[in-house]
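Colleague: what shape does this take:
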Amino acid sequence: MAVQTARGVRGILAPAARLDRWLQVVLVVLVATCAVRYVDRHGVGATGVFVLLGAAVLALTYATRTLLPGRSWWPTAWVAGMVLIWAALTVVAPSFAWSAVPVAFAVLRVLPFGWATATTVLMTLVVAGSWWRIVAAPDPTLVAGPVGIALVTVIAYRTLERESLARQRLLDDLTEAQAELAEEQHRSGALAERTRLSREIHDSVGQGLSSINLLLQAAEQAWDRQPSTAREHVHTAAATARDGLDEVRRVVRDLAPADLAGDSSGTALPAALRAAAQAAPGLDVEVRVHGVPVPLRPEVAAALVRTTRGALANVREHADATRVAVTLTYHDDEVLLDIRDDGRGFPPGQTQSGPLRGRGLRGIRDRAEQLGGRADVESTVGEGTTVSVRFPLEAPR
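Modeller: Purely as a prediction, here's the structure:
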């Protein structure tokens, strides 16, 4: 947040809000001391009255700083009046040169850098000329010393001001970058959630509806000639519809299927894979399990089931295959799922940009990577396709 200053205040010390009160205290002390010293040494004559009045006006002038705050010209007029009163006092009584310090700081608070530098140099020349007038012999150090000190002081404060502005700009840039990062994270989160819903609906709800459609078509064809087969297809379609309804609710809530979420023996996953195979009419799907089933994380088990559904849907729609082997293998450190078909295959590059299988396979890869696994696709034209998904086990058995 940028530092706010009063209108008309443009000096390099303008942000120092508490400096006013200390300058006023120092100025009053110095002016009073110099006035007492002058009266003690020179008495109260016509000049003494002028000095006392001038000292009182100089002290009171600083107190009028807060008047007319809405006028942008007031700070400049105020500091110019202070400098003129101080210069008149210093010419008459050189001891008032000590009051140049708080007056110069007031100049640095109000005036821009160029005008502040010029005013400070003129003030040092007034100091040097006043002291030169009362010394026995001309002393060039009375000019070079104050002018040099004034320039060094102004330049030093100018450097500090620039460093402060640079730090403020850096903080502003950092704040702006943090705001942009938060906004980008929000957009990325929303995009990731949309991608997740799209992928899960494609591989669960979408494939379930496709299976129901195929089952009902098969039941319609066998309704007169094979009524028992038709009823079996209708029964399977109804069960698939019920599972699809539950799946819709659980996908929206990002939950695993209930039978997988509550599986403590590891047997629910093979059963779910067999159910997915039965819901793929028109394909001869064989489900094989190697190794000893162990419980998996619900989200990993759900990912394996949805991967199987998505892969079988791809085979049914695009591969022109007749047989599919679904193999679930439990290793000591990972679980591996292979879906192998005897279809026509496709060029490997088509999985990235081709219109056929790209979307489903990308979803399988994305789901596996988000859960810490890996998905691979091997395919050759005329020799079928193998989709492999592997997930590490939480601990070796």
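
Colleague: going forward, measure contacts between C-alpha atoms and count neighbours the same way
Modeller: OK.

Colleague: gap between stretch 183-198 and the chain center?
Modeller: 15 Å (Cα atoms, centre = their mean, to the nearest Å).

Colleague: report the buried residues of it.
Modeller: Neighbour counts over stretch 183-198 (16 or more other Cα atoms under 10 Å) mark 196-197 as buried.

Colleague: now swap in stretch 365-376 and tell me
Modeller: Going by neighbour count (16+ other Cα under 10 Å), the buried part of stretch 365-376 is 365-368, 373-375.

Colleague: quick one: the strands in this protein?
Modeller: 284-290, 323-330, 334-341, 374-379, 385-392 (DSSP state E).

Colleague: Gly382: which of the buried residues of stretch 365-376 is nearest?
Modeller: Comparing these against Gly382 with Cα to Cα places Ala375 closest, at 21.8 Å.

Colleague: gap between that closest one and Asp243?
Modeller: According to Cα to Cα, to the nearest Å, Ala375 and Asp243 sit 26 Å apart.

Colleague: can you list contacts of stretch 302-316?
Modeller: Stretch 302-316 is contacted by residues 200, 202-204, 207, 256-257, 260, 269, 272-273, 276-277, 280, 282-283, 321, 326, 337, 339, 341, 343, 357, 360-361, 364, 367-368, 387, 389 when judged by Cα atoms under 8 Å, 6 or more residues apart in numbering.

Colleague: give the contact list for the residue nearest to Trp223 when sequence neighbours are not counted.
Modeller: Spatial nearest neighbour of Trp223, excluding adjacent residues (Cα to Cα, 6 or more residues apart in numbering): Ala230 at 5.2 Å. Ala230 makes contact with 218-223, according to Cα under 8 Å, 6+ apart.

Colleague: could you say which one of the strands of the chain comes nearest to Val3?
Modeller: With respect to Val3, and counting by Cα to Cα, the nearest of the strands of the chain is strand 374-379 at 53.1 Å.

Colleague: which strands or helices does the longest helix seen in the chain pack on?
Modeller: With secondary structure taken from DSSP state H, the chain has its longest helix at helix 141-200. Judged by 3 or more Cα pairs under 8 Å, 6 or more residues apart in numbering; DSSP states H and E, helix 141-200 is in contact with helix 113-134, helix 227-252.

Colleague: now show me the structure for the sequence below, then we'll compare the two:
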Amino acid sequence: MQKKTQLTRDPAGESMSPAPPAAADRDPDARWLVTVMNTAFLALLAGSLLRYLLKHPDSPRLPWVVGLSIALAGLQLAGHWLGRGQRPGRHGLVVLGSVVVCWVVIVLLAPSFAWCAVPLIYTGLRSLPTRAAVTLVAVLCALVMIAEWRLADGVDPHLLLLPPAVAVLATSVFIYMRRQADRLRATVDDLIRTRRELAATERREGTLAERERLAMEIHDTLAQSLSSQQMLLQAADRTWDSDAAAARGHVRTAESIAERSLAEARRFVHDLAPAGLAEGGGLAEALRTLAGRESTDSLQVRFHRDGTPVELPDRVQSALLRIAQGALANVREHSGAANAALTLSHLDDQVVLDVADDGRGFVVVPPGVRGASGTPGVRGASGTPGVRGHGLPAMRARVRQLGGTLTIESTPGEGAVLSAAIPLGDA
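Modeller: All right, here's what the predicted structure looks like:
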């Protein structure tokens, strides 16, 4: 459970930082500064007491001065220990008031104790809101000036100007540093909040990207396979009575596709890697196997590789194989082609996959333009929007994620060529 930070606001409406004593307990430098201030107070107190003993050994005020000195030392240390781990509460303020009262009394009895006010100024600024602290500093400064005037032989302008100058300087620096600390703390809080919001945004974007990726994987594997099985089973149903052998051939082909789909599904669940790549041999072998598997009596698919083969990143191989699968599924279902070709070209700075067919072709529409069916990218041979699914958008998304480009060239009656180019430097 997150610990709440206690904030206070001074009468002027200034937002105050969390209690410095608590910060002192957490910050070694702050603890060191508190120790220095307490040591300085005790040293000044001891020095003033020693001076008084040497100057006034027979004074009737001596027992009072000694007793008040001991009380001051005890109260100063008690105030430090009461304020550890939290902002000085009621008890801490009572102790601070007691220290100030004792100091005032001892200064009236022995003016040499006046400079013990310097550590008290720090304690007041550290413990009180700004206005109350400034008021306390002004009172302490006035008492120091009175004590110095009593000790001096005549009027000394230096003694009248030095205490106010020291008090104003110390107070101004302390208030400035505290406000700077408040601003820095607010900036850090803003940065932490911004970092959390950014992390949440990245998680949301990652979730959406993963959903899109899973949708493309499902479309390019299970959906395409189920579509092929449906077509084969429908063909088997139409020819079952007239040509039982052909019907059984369709059923066996559908069974083979179902077996491959099962392997894809298992691989999909395991690590989302294409089964063709997982079997070894790299992208070229996977494309060659794909071409042989997609070849039928009505559609012949050939594979060709150009250029010097280079090792491709896994995500590039996976994307190109998925694009080839989706493109051949579109050729088989919509083009009416008799021949198709897969060409993998290794160029100097990029790898290019071309999928060409000699089907009926279509009218290419720019990706940003949508037909009447709402599907961007293609129109049928007659000019009407073709019946398409998520294939082309999924291909474009895959290529775009790798910094590449997807182009389609087609003319009605003259087939089509789909080309996916991926730069090797960005991949």
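
Colleague: in the second structure, what residue corresponds to the residue nearest to Trp223 of the first structure?
Modeller: For Ala230 of the first structure, the aligned residue in the second structure is Ala247 (criterion: TM-score structural alignment).

Colleague: excluding sequence neighbours, find me the nearest residue to Val300 of the first structure.
Modeller: Leu371 (7.0 Å).

Colleague: just checking, that neighbour touches Pro298?
Modeller: No: the pair Leu371 of the first structure and Pro298 does not pass the contact test of Cα atoms under 8 Å, sitting 11.0 Å apart.

Colleague: how deep is whatever residue of the second structure lines up with Thr159 of the first structure tucked in, by neighbour count?
Modeller: Applying TM-score structural alignment, one finds that Thr159 of the first structure aligns to Tyr176 in the second structure. Using other Cα atoms under 10 Å as the criterion, Tyr176 of the second structure is surrounded by 12 other residues.

Colleague: repeat that for Ala337 of the second structure.
Modeller: 20.

Colleague: now swap in Ala223 of the second structure and tell me
Modeller: Close neighbours of Ala223 of the second structure, defined as other Cα under 10 Å, add up to 15.

Colleague: and the corresponding residue of the first structure for it, how close does it get to Ala311 of the first structure?
Modeller: Aligned by TM-score structural alignment, Ala223 of the second structure pairs with Gly206 of the first structure. According to Cα to Cα, Gly206 of the first structure and Ala311 of the first structure sit 12 Å apart.

Colleague: and the nearest residue to Leu299 of the second structure once chain neighbours are set aside, how far is that from Ala132 of the second structure?
Modeller: Leaving out its chain neighbours, the residue that sits closest to Leu299 of the second structure by Cα to Cα, 6+ apart is Ala338, at 4.6 Å. Here the distance between Ala338 of the second structure and Ala132 of the second structure works out to 93 Å (Cα to Cα).

Colleague: what of Leu49 of the second structure?
Modeller: From Leu49 of the second structure to Ala132 of the second structure the distance is 29 Å (Cα to Cα).

Colleague: between those two, which is the more surrounded one?
Modeller: Shown here are Leu49 of the second structure and Ala132; by other Cα under 10 Å, Leu49 has more neighbours (20 against 15).

Colleague: which non-adjacent residue is nearest whichever residue in the first structure pairs up with the more buried one?
Modeller: Counting by TM-score structural alignment, Leu49 of the second structure corresponds to Ala35 in the first structure. Spatially, and ignoring its direct neighbours in sequence, Ala35 of the first structure is nearest to Leu52 (6.2 Å; Cα to Cα, 6+ apart).

Colleague: one more: Leu273 of the first structure?
Modeller: In space, Leu273 of the first structure is closest to Val305, 6.0 Å off (Cα to Cα, 6+ apart).

Colleague: share the number of residues neighbouring the one you found, please.
Modeller: By other Cα under 10 Å, 25 other residues sit near Val305 of the first structure.

Colleague: name the residue most distant from the centre of the second structure?
Modeller: Distance from the C-alpha centroid of the second structure peaks at Asp58, with 72.8 Å (Cα atoms, centre = their mean).

Colleague: and Thr375 of the second structure, how close does it get to Thr5 of the second structure?
Modeller: For Thr375 of the second structure, the distance to Thr5 of the second structure (Cα to Cα) stands at 55 Å.

Colleague: compare these two (neighbour count), which wins?
Modeller: Taking neighbours as other Cα under 10 Å, Thr375 of the second structure and Thr5 compare with Thr375 leading, 21 against 8.

Colleague: pretty sure the more buried one is touching Gly391, no?
Modeller: No: with contact defined as Cα under 8 Å, Thr375 of the second structure does not reach Gly391; the gap is 10.6 Å.

Colleague: how about the counterpart of Glu264 of the second structure in the first structure, what does it touch?
Modeller: Alignment note: Glu264 of the second structure maps to Glu247 in the first structure; criterion TM-score structural alignment. Contact analysis of Glu247 of the first structure by Cα under 8 Å, 6+ apart lists 204-205, 257.

Colleague: re earlier: ok, of the contacts of Ala230 of the first structure, which one's closest to Ala17 of the first structure?
Modeller: Nearest to Ala17 of the first structure among the contacts of Ala230 of the first structure, counting by Cα to Cα, is Ala218 at 85.2 Å.

Colleague: contacting residues for the closest one?
Modeller: By Cα under 8 Å, 6+ apart, the contact list for Ala218 of the first structure reads 230, 233.

Colleague: aligned to it, what sits in the second structure?
Modeller: Applying TM-score structural alignment, one finds that Ala218 of the first structure aligns to Ala235 in the second structure.

Colleague: measure its match to Ala416 of the second structure for me?
Modeller: Distance from Ala235 of the second structure to Ala416 of the second structure, by Cα to Cα: 26 Å.

Colleague: Ala338 of the second structure too?
Modeller: From Ala338 of the second structure over to Ala416 of the second structure the distance is 13 Å, taken as Cα to Cα.

Colleague: those two: which has the busier surroundings?
Modeller: More crowded of Ala338 of the second structure and Ala416, by other Cα under 10 Å: Ala416, with 25 against 17.

Colleague: list the contacts of the more buried one.
Modeller: Ala416 of the second structure neighbours (Cα under 8 Å, 6+ apart): 356-359, 361-362, 408-410.

Colleague: next: Asp139 of the first structure.
Modeller: Taking Cα under 8 Å, 6+ apart, we find Asp139 of the first structure in contact with Trp132.

Colleague: so what does it match up with in the second structure?
Modeller: Counting by TM-score structural alignment, Asp139 of the first structure lines up with Asp156 in the second structure.
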